[in-house]
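Chemist: Sequence and computational prediction follow.
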Amino acid sequence: MKQTHKERFNKNLIKYLYLSTFLLGIASAFILYLESDYFKVALQSENITSFYIFAYGLALVLMLNWHHLVRLYGKVRVFQVSLSAKLVIAFFLTLFPVSVWSVWLLVVYITFTVISWLDMDNLLEACSVDKKTGKIRGLYLTIENAGYLVAPFFSGLLVSRYGFQAAFAVSFVILFFVLIISLIKIKNVDHCPIKKTDFRSFMKKIFLRKNVLKAYYISFLLEFFYALMIIYTPLYLLDLGFDWFQIGKIFTIMLIPFVLFQYPAGYLADTKYEEKNMMAGALFMLAISTMIIYFVDSKSALAWGAVLFTTRIGASLIEVLRDSYFYKRIDQRDVDITDFFRTVRPIAYIAGALIAAPIVYIFHIKLIFVIIGLAALTGIPVSLSLASSRIPSVSSKSMYKA
C-alpha cells in the first residue's frame, strides 16, 4: 500500500520521554501487582474478573476513539489530560479505605493507566526514525521496566506494613512529577495532520495491512500472558502462604530480564537478525517456561523468583521485538493504527478474564499456566510468516508499509 513516510528524530525530547517513562514505570508497578488482591480484599471474594472486564472494556472504547482527540488537540495535550485524570484518581485512592466503593476508583485508574501508555507510544513515535526503531524502543522498554523493577519490593514492603493506601500515595507523588515534566519539557512535538476517517474506511485500512494484523496476534498472545500472570500469580502465591513483602522480592527477581535483554535485542533487530525469527524463539521459551509452573509447588521465595525469571526472558524479548517490528511499519501520522494496535491489551485482559474465570472456579489456578503456554505456541508459525522488517532504500520505501 503506497504511502509517504515522514520522520523526525528529536534526541532532546526523547531524553525527557525516557525520564517520564521511568517514573511512569515506577508509578504503574507500585499498583499493578496489587490490583487483584485489592479487588479480592474489597469484595471478600475471588470472583474479581468482572471488574477487569469493565476496566479494560472502558479502556478499549476510549482507545478506539482516542485518535480523534489527538487529531483535535495534539499528542502532548491529550497525554497531559490522561495523566491528570490518573493523578486525581490516585489522590482519592490514598484517602479512601478499601471498600466496594473504592474498587470503582481503581477500575478507572486501570483504564487511564492503559491510556497514558498509549499516549507515550504516540509521543515516542513522533520523534523516532525507522533505522533506529529497535534501539529506541529497546532502550525505552528497558528504562520503563527498570522502573517496574524498582517498585515491587518497596510496594510489597509498604503494603505489608501500612496497607494499600501507602502504595497509592507513592504513585500519586511520582505521577505529579511526571505531569510537571510534561508541562515544562515535553513540548515541540509535531502536531502532524491526521486524516479523519470513518469506521469502515479505518477497518479497511487495517485489514489491508496483513503484517500489522499478524503482529497484532503475537502482541495479543504476549498481553494474554501478562493479563493472566498479573491477575493470578499474586493470588496463587498468597494462597501458598507468601506475604506481600516476600512477593515483592519474588517479583523484583522476576522482572530482571526486562532490564538485561531488551536493549540488546532491539539493537540486534536493527543490525543483524530479523525480529520475526527472534520472536519465534522467544515464544517457544515463553510457552515452555510458563507450562513448567504447573508442576512447581515450592514454598521458597528464591525458587519462585527463579521460575518466574525464566518466563520473563521470553516475554521481554517478545515485547521489544513486537514493538520494533510494528513501529517500522508505521509513522507518526498513523495514530489510528497505533491506537488499534494498543487495543490488544484491553482485549487480552477481557479475553483472559472470561477464559480464566470458569477454569479457576471449576478446576485450579495452576491450569491457567498450561493454557498460557499452549496459546503462546500458536504464535510461532505466525511470527515466522511475517514479512521482512529490513528497512528498504528511500526509493522503494513508499511501498514498504504493509
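Modeler: The structure has been received and is ready for your questions.
Chemist: going forward, measure contacts between C-alpha atoms and count neighbours the same way
Modeler: Will do.
Chemist: what's the offset of stretch 93-101 from the middle of its chain?
Modeler: 26 Å (CA atoms, centre = their mean, to the nearest Å).
Chemist: actually stretch 287-297, sorry about that
Modeler: On CA atoms, centre = their mean, the centre of stretch 287-297 falls 23 Å from the chain's centre.
Chemist: first to last residue in it, what's the distance?
Modeler: 19 Å (CA to CA, to the nearest Å).
Chemist: in it, what's buried?
Modeler: Ala287, Ile288, Ser289, Thr290, Met291, Ile293 (16 or more other CA atoms under 10 Å).
Chemist: Show me the residues you listed that map onto strands.
Modeler: Judged by DSSP state E, strands contain none of those.
Chemist: element containing Lys40?
Modeler: Taking DSSP states H and E as the criterion, Lys40 maps to helix 35-43.
Chemist: what's that helix in contact with?
Modeler: 46-48, 98-100, 103, 106, 164, 230-232, 234-235 (CA atoms under 8 Å, 6 or more residues apart in numbering).
Chemist: Just name the closest of these to Lys196, please.
Modeler: Checking the contacts of helix 35-43 against Lys196 by CA to CA gives Leu106 as the nearest, at 33.1 Å.
Chemist: What is the burial count for the closest one?
Modeler: As a burial measure, Leu106 scores 23 neighbours (other CA atoms under 10 Å).
Chemist: Which stretches in the stretch 301-402 of the chain count as helices?
Modeler: Secondary structure of the stretch 301-402 of the chain (DSSP state H, counting those that start in this stretch): helices located at 301-327, 335-342, 344-362, 367-377, 379-384.
Chemist: structure B:
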Amino acid sequence: MHPETENKSQSNIFIIYLLGFLFTLHAALPSYVTSTFLARFTSENFVGIMYTFSALLTIGAFTLIPRVLRKFGNYKTAMGLLIIDLLSILGLAFVKNEFLIYTFFITGFVTVALIGFNIDIFLESFSRDATTGKIRGTFLSTANTAWIIAPLVGSMILTDGDYWKIFLAAALLILPILFFVHNNLKKFKDPEYKIIPLKNTAGEIARNKDIRDIFIVGFLLQFFYSWMVIYTPIYLYTHIGFSWREIGIIFSIMLLPFVLTEAPLGRLADRRWGEKEVMSIGFIVMAISTGLIAFIEIKSIALWAALLFITRIGAAMVEIMSETYFFKKVHSSKADIIGLFRTMRPWAYIVSPVLAIALFSVDMPIKYIFVVLAVIMFLGLHWSLELKDTR
C-alpha cells in the first residue's frame, strides 16, 4: 500500500475508533435502565415481548439494508439513521404517552443495530486481513471503554427515577457523532454492494461450515448479552436490593475485561494463537461463572462485581475471537452476509425473552434462569471447537 494511502487509512480508522466510542456510549447509557424504565408501565413478561418485537423488526430491516446501501451509500444511510435515532431517544426522554414510548423504544432499538452495521462497513473497508485482529481488538476495546463509563455516568445522572435525564444525555451524544461522520466520512468510497436474495445468502452460509459455525457462536454470545442486559438489572435492583448507584459501580467493574483483554487478544489472534481455542476457554468461563449467580443472594458490591467481572472475561474472549474470525473470512462487499451476522443480536432478543417467559410461566424463580443460561453457554463448545483456525 502507498504510504500516503496507508496514512489516510490509519486516519480514517482512528476516526472510526472515536465514532465507536461515542456511539457505544450513546447506546450504553440507557441500555441497562431501559428494561426497568419500561417495567414501570407494564409487567416484566411484557418487557420481554417488547424486546422480541423490536428484534423481529430489526431482522426485517437487515434484509433490506443492502438495497438501501446500494441506493444511498453508507454515509447517507448512517446520517439518516442517526437523525432517526436522535428523535427516538428524545421521544423517550420527554413523551408521556405509553404507546408512543413503546414506539420510540422499538425505533431506537432498530436504528442502533443498523448504525452499528454502518460502522462495521466503514471499519472493514479500511482494514486488511493481516491486521484484522489488531484493528477489531482496538475498536472493541475503545467501544467497550464506553460500556465501563456508562454505568458510572448513568448512576450519577439517575436520581429518584429521573430516567429522562439518561435519555437526554444519550441524545446529546449523537450530535458529535453527526459532526464527525459528516466532516470525515462524507467522501467515503462505497464497495460494490451485491444484492443477493436471502435464500442464496443463507445457502452460501450453510455450505461454508466455518461461516455457519461462527454464526452460531455469534448467536450464543448475543443470547448471553441479551439475557444479561434484560434480566441482570431487574434481578439486582428488585430481588437483591441494590440501588442504581451501587449497580452502576458493579457494572463498571464487570465490563473492565472488554477493555483490558480484547486488544491484546486481537493482536495474538493475528500472530500466534488460534481463535477457536480462546473462544472455547471463553465459553467455559462464561458457563461456570454465570451458573454461580443463582446461588449467591448476599448483597455485597465486591462479591457481585467480582462474579460478573469473571463472566465478562469469558465473554470478551469469545467476542474478540468471533469478530476477528468472521471478518478474516468475509469481505466488506459482502453486505448481505455481514448484515445477517449482525442479525444474531436481534435473533437473540427474540429467542431469549421467549425462553425466559416460558420459564417464568412454570413459576421458575428468576435466579434460576442464570443456570439455564450457563448450560446454553456450555453448548457453545461444540461449535467453537469445530472451527478451522485462520492461521
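Modeler: Arrived safely. Every value quoted in this text rests on a predicted model; they were computed, and no experiment measured them.
Chemist: After superposition, what's the TM-score here?
Modeler: Once superposed, the chains reach a TM-score of 0.95 (TM-score structural alignment, normalised by the length of the second structure), with 384 aligned residues with a CA RMSD of 1.6 Å.
Chemist: post-alignment, the following helix or strand past the helix holding Lys40 of the first structure versus the second structure, mean distance?
Modeler: Proceeding N to C from helix 35-43 of the first structure, the next assigned helix or strand is helix 49-73, under DSSP H and E. Its aligned residues in the second structure lie a mean 1.0 Å from helix 49-73 of the first structure after superposition (mean CA distance after the TM-score superposition for the first structure).
Chemist: any idea how far the next helix or strand after helix 49-73 of the first structure is from the chain center?
Modeler: Where DSSP H and E defines the elements, the next helix or strand beyond helix 49-73 of the first structure is helix 75-95. Helix 75-95 of the first structure has its C-alpha centroid displaced from the chain centroid by 18 Å (CA atoms, centre = their mean).
Chemist: which parts of helix 75-95 of the first structure are buried?
Modeler: Buried, per 16+ other CA under 10 Å, within helix 75-95 of the first structure: 75-80, 82-84, 86-87, 89-94.
Chemist: Onto which residues of the second structure does the helix holding Lys40 of the first structure map?
Modeler: The counterpart of helix 35-43 of the first structure in the second structure, using TM-score structural alignment, spans residues 34-42.
Chemist: Would you mark the buried spots in the matching stretch?
Modeler: Thr34, Ser35, Thr36, Phe37, Leu38, Ala39.
Chemist: Kindly report the same for stretch 181-199 of the first structure.
Modeler: Buried residues in stretch 181-199 of the first structure (16+ other CA under 10 Å): Ile181, Ser182, Ile186, Val189, His191, Cys192, Ile194.
Chemist: Out of the residues you listed, the closest to Thr133 of the first structure would be?
Modeler: Looking across those and measuring by CA to CA, the closest to Thr133 of the first structure is Val189, at 17.7 Å.
Chemist: Please tell me how far that closest one sits from Gly74 of the first structure.
Modeler: 9 Å.
Chemist: What segments of the stretch 151-300 of the second structure are helices?
Modeler: 163-184, 198-207, 209-234, 244-254, 256-271, 275-292.
Chemist: wait, which of those helices is closest to Tyr51 of the second structure?
Modeler: helix 209-234 (8.8 Å).
Chemist: ok and that closest one relative to helix 301-329, angle-wise?
Modeler: Counting by axes from the mean of the first three to the mean of the last three CA atoms, to 10 degrees, helix 209-234 of the second structure points 160 degrees away from the direction of helix 301-329.
Chemist: Please state the offset of helix 209-234 of the second structure from the chain centre?
Modeler: 9 Å.
Chemist: between that helix and helix 44-94, what angle do the directions make?
Modeler: Using the same axes, to 10 degrees, helix 209-234 of the second structure lies at 80 degrees relative to helix 44-94.
Chemist: what about helix 209-234 of the second structure, how far off from the first structure?
Modeler: Looks like 0.6 Å for helix 209-234 of the second structure (mean CA distance after the TM-score superposition for the first structure).
Chemist: Run the angle between that helix and helix 335-342 for me.
Modeler: Going by the same axes, to 10 degrees, helix 209-234 of the second structure makes 40 degrees with helix 335-342.
Chemist: Name the residues of helix 209-234 of the second structure that come out as buried.
Modeler: 210-234.
Chemist: same question, stretch 61-69 of the first structure
Modeler: Leu62, Met63, Leu64, Trp66, His67, His68.
Chemist: What is the nearest of those residues to Ile206 of the first structure?
Modeler: Looking across the buried residues of stretch 61-69 of the first structure and measuring by CA to CA, the closest to Ile206 of the first structure is Leu64, at 12.7 Å.
Chemist: Enumerate every residue touching that closest one.
Modeler: Asp336, Asp339, Phe340, Thr343.
Chemist: Go through the residues you listed one by one and say which ones hold in the second structure.
Modeler: Retained in the second structure: Asp336, Asp339, Phe340, out of those (criterion both residues aligned by TM-score structural alignment, their matches' CA atoms under 8 Å).
Chemist: could you dump those residues to a markdown table with distance to Leu374 of the first structure and neighbour count?
Modeler: Output for those, formatted as a markdown table (distance: CA to CA, whole Å; neighbours: other CA atoms under 10 Å):
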| residue | distance to Leu374 of the first structure | neighbour count |
| --- | --- | --- |
| Asp336 | 31 | 25 |
| Asp339 | 28 | 22 |
| Phe340 | 25 | 20 |
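Chemist: right, and out of those residues, which lies closest to Ser383 of the first structure?
Modeler: Once CA to CA is applied, the member of those that ends up nearest Ser383 of the first structure is Phe340, at 19.3 Å.
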